[in-house]
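Asks: Dropping the sequence and predicted coords here.
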Amino acid sequence: MSTSSETETRPKTRARTSSPRGARLALRDATLGRPDSPALTGVDVDVSPGEVLTVVGPSGCGKSTLLRTLAGLLPPLAGAAEQDGHPIDGPGADRALVFQEDALLPWRTLRANVELPLAIRGLARTERRQQATSWLERVGLAAQIRQLPHRVSGGQRQRAQLARALAGRPRAVLMDEPFGALDAQTRAGMQDVLVEVLHGTGATVVFVTHDVDEALFLGDRVALLGSGRLTAVRDVPSPRDRTAHDDPARVALRRDVLSSLGT
């Protein structure tokens, strides 16, 4: 795939396993946005099964529009949005959305919130309660399963939202600045939780963020948006490795990304 400014390299082999296999997501020469105000034009990107693609760009550049198009909430104005080679024509149960606002139902306990996608799948009450409990334990909320959302912290609500998103066994997880409202320490902790709970799911992830360091920690590749276009897609050296923060290749990429953002 080529962008307007440089040629993309294909992602390297992932360390994460693929059970269930992640979805292949793609935009083909796509114009994205609303009919009266397109946000992005000529977008070509192919997200491999099991890949984590992070997306960065200045405010208002179309990051959320790109994510909502892949989610099936916004049809492309031109070109195509695809999953596994088929057009995305609306929301699907195998593509989960995670937002900055946790969107938990305030009258349901954390466990009852996580049970929702399992109930939609038709699981019996006992089974969905067991699975919801297991997911909450995986994100470190074993002691809070019976709490209502307003009784726990923002970071804990985001953990519960992540558990709810993954409980439905989606093949793709689309995340729109999910940690943007958290303080730096909680944010770093949530990044580590995300890496840990994704391990072994095989899910494809598209993660929108305005934080360059977050993008370079989480992503196998990082997509750069600006001036109404996808300007580059770059491989990230040693993704999800905290010790690689000062690696010369990572430092050089961070400098290039910040330059592309005009910062």
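Replies: That came in fine, so what should we check first? None of the values given here were measured: they were computed from a predicted structure.
Asks: C-alpha only now, for contacts and for neighbours.
Replies: Fine.
Asks: right, and Arg171 touches Ala23 too?
Replies: Yes: assessed by Cα atoms under 8 Å, Arg171 is found in contact with Ala23 at 5.2 Å.
Asks: got any residues that touch both of those two?
Replies: Shared contacts of Arg171 and Ala23, defined by Cα atoms under 8 Å, 6 or more residues apart in numbering, comprise 203-204.
Asks: Helices of this structure, residue ranges please.
Replies: Here the chain has its helices, by DSSP state H, at 63-71, 110-120, 125-138, 154-167, 184-198, 212-218, 248-260.
Asks: In JSON lines, list the ones you listed along with mean neighbour count and distance to Arg229.
Replies: Formatted as JSON lines, the helices of the chain follow (neighbours: other Cα atoms under 10 Å; distance: least, Cα to Cα, whole Å):
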{"stretch": "helix 63-71", "mean neighbour count": "23", "distance to Arg229": "10"}
{"stretch": "helix 110-120", "mean neighbour count": "22", "distance to Arg229": "35"}
{"stretch": "helix 125-138", "mean neighbour count": "18", "distance to Arg229": "38"}
{"stretch": "helix 154-167", "mean neighbour count": "24", "distance to Arg229": "29"}
{"stretch": "helix 184-198", "mean neighbour count": "15", "distance to Arg229": "27"}
{"stretch": "helix 212-218", "mean neighbour count": "22", "distance to Arg229": "18"}
{"stretch": "helix 248-260", "mean neighbour count": "15", "distance to Arg229": "12"}
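Asks: In addition, the following structure is provided for comparison:
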Amino acid sequence: MSTSSETRTAPPTENAGAAPAPPTVRGTRLTLAGAELGRPSSPVVSGVDLDVAPGEILTVVGSSGCGKSTLLRTLAGLLPPLSGEVTQDGRPLTGPSADRALVFQEDALLPWRTLRANVELPLAIQGLPRSQRRAQAETWLDHVGLADRMQQLPHRVSGGQRQRAQLARALAARPRAVLMDEPFGALDAQTRAGMQDLLVDVLHGTGATVVFVTHDVDEALFLGDRVALLGSGRLTAVRDVPHPRDRSAHDDPARVALRREVLTSLGT
């Protein structure tokens, strides 16, 4: 199976906040070998062989119920494999770790904490002094364009702004891998496109490995270095994406051909 380069580049995007660049984080390698995934009474995916390179963005698509979220939760350490191996940098992955941040479609912000206090939470768990975690939280909120909203409670801001805050919270702890479960699925098309660009922008330079689950084929082909296709209880294919993170390549013949293949795999 082919793998992407150990590093990636992203097209520059505008960042009105002009926040200081976050610290570089070395990505991590996530590997599944002959893995059967699911719960003991209900296996969902079998025979998974997948190697996610450090610093890669791997997108995962498949029909509802095919095991996308199961795969993500296995990589997060929330579900042990039923058989086979799941490793991080060659060592068995045995449970959750601060090295791997999980981002959900629902923003999961604590409603009684301000946006800044939500972003500070993983830093507090790490034991950082209050002044340091406040400064880091403010830097990240500035980086995602929320410098003027950091004192707001979650219910006082829009859905897109809550997702920005969730992204800041996930990255503030400098995880080596970010696992994203359809994080933009509930957003309207314009906000969704803006969040995709923001994700590319804030990840640029961090080196973090990303596994991004989505039901949106165009989103998968825009964001991913590679796209993994799940269906019929197995991993059916992993394909390199031509010109990742380049919106002008939407009509590129190779991208169009891959889009057709992905849609065919989904039965659409």
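Replies: Right, received. Where do you want to start? This one's a predicted model, so the numbers in the text were calculated from it and none came from an experiment.
Asks: overall similarity of the pair, as a TM-score.
Replies: For this chain pair, the superposition-based TM-score is 0.95 by TM-score structural alignment, normalised by the length of structure 1; 256 aligned residues with a Cα RMSD of 1.2 Å.
Asks: quick one on the thing from earlier: which stretch among the helices of structure 1 comes nearest Thr54 of structure 1?
Replies: Set against Thr54 of structure 1 and scored by Cα to Cα, the helices of structure 1 come closest in helix 212-218, at 5.4 Å.
Asks: for the closest one, packing partners?
Replies: Contact partners of helix 212-218 of structure 1 among helices and strands, from 3 or more Cα pairs under 8 Å, 6 or more residues apart in numbering; DSSP states H and E: strand 52-56, helix 184-198, helix 248-260.
Asks: right, and those - which one's nearest Ala39 of structure 1?
Replies: The closest of these to Ala39 of structure 1 is strand 52-56. By Cα to Cα, the value is 14.4 Å.
Asks: Give me the contact list for the closest one.
Replies: Contacts for strand 52-56 of structure 1 (Cα under 8 Å, 6+ apart): 47, 63, 204-212, 215-216, 218-225.
Asks: What's the ChimeraX line that selects buried ones from the residues you listed?
Replies: A single ChimeraX command selects the buried members of the contacts of strand 52-56 of structure 1 (16 or more other Cα atoms under 10 Å):
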select :47,63,204,205,206,207,208,209,210,212,215,216,218,219,220,221,222,223,224,225
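Asks: Among the contacts of strand 52-56 of structure 1, which are located in strands?
Replies: Under the assignment DSSP state E, the contacts of strand 52-56 of structure 1 contribute 47, 204-208, 221-225 to strands.
Asks: and the two most separated of those?
Replies: Most distant of those, by Cα to Cα, are Thr204 and Leu225, 19.9 Å apart.
Asks: Would you mind listing the buried residues in stretch 60-69 of structure 2?
Replies: For stretch 60-69 of structure 2, using 16+ other Cα under 10 Å, the buried residues are 60-63, 66-69.
Asks: Just the closest of those to Asp188 of structure 2, please.
Replies: For the buried residues of stretch 60-69 of structure 2, the closest approach to Asp188 of structure 2 (Cα to Cα) belongs to Val61, at 19.4 Å.
Asks: where's the closest one relative to Gln152 of structure 2, distance?
Replies: To Gln152 of structure 2, Val61 of structure 2 is 35 Å away according to Cα to Cα, to the nearest Å.
Asks: cool, and Ala98 of structure 2?
Replies: 26 Å.
Asks: can I get the helices of structure 1 in CSV with distance to Asp176 of structure 1?
Replies: Below are the helices of structure 1 laid out as CSV (distance: least, Cα to Cα, whole Å):
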stretch, distance to Asp176 of structure 1
helix 63-71, 6
helix 110-120, 19
helix 125-138, 21
helix 154-167, 12
helix 184-198, 14
helix 212-218, 12
helix 248-260, 19
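Asks: which stretch among those helices comes nearest Val236 of structure 1?
Replies: That would be helix 212-218 among those, by Cα to Cα, at 6.2 Å.
Asks: mean shift between that closest one and structure 2?
Replies: On superposition with structure 2, the mean distance recorded for helix 212-218 of structure 1 (mean Cα distance after the TM-score superposition for structure 1) is 0.3 Å.
Asks: Where in structure 2 does that helix fall?
Replies: Aligned using TM-score structural alignment, helix 212-218 of structure 1 spans residues 217-223 in structure 2.
Asks: tally of neighbours for Gly90 of structure 2?
Replies: Gly90 of structure 2 is flanked by 12 other residues according to other Cα atoms under 10 Å.
Asks: Can you find the partner of it in structure 1?
Replies: By TM-score structural alignment, Gly90 of structure 2 lines up with Gly85 in structure 1.
Asks: how near is its match to Leu27 of structure 1?
Replies: Taken as Cα to Cα, the span from Gly85 of structure 1 to Leu27 of structure 1 is 10 Å.
Asks: do Val55 of structure 1 as well
Replies: From Val55 of structure 1 to Leu27 of structure 1 the distance is 14 Å (Cα to Cα).
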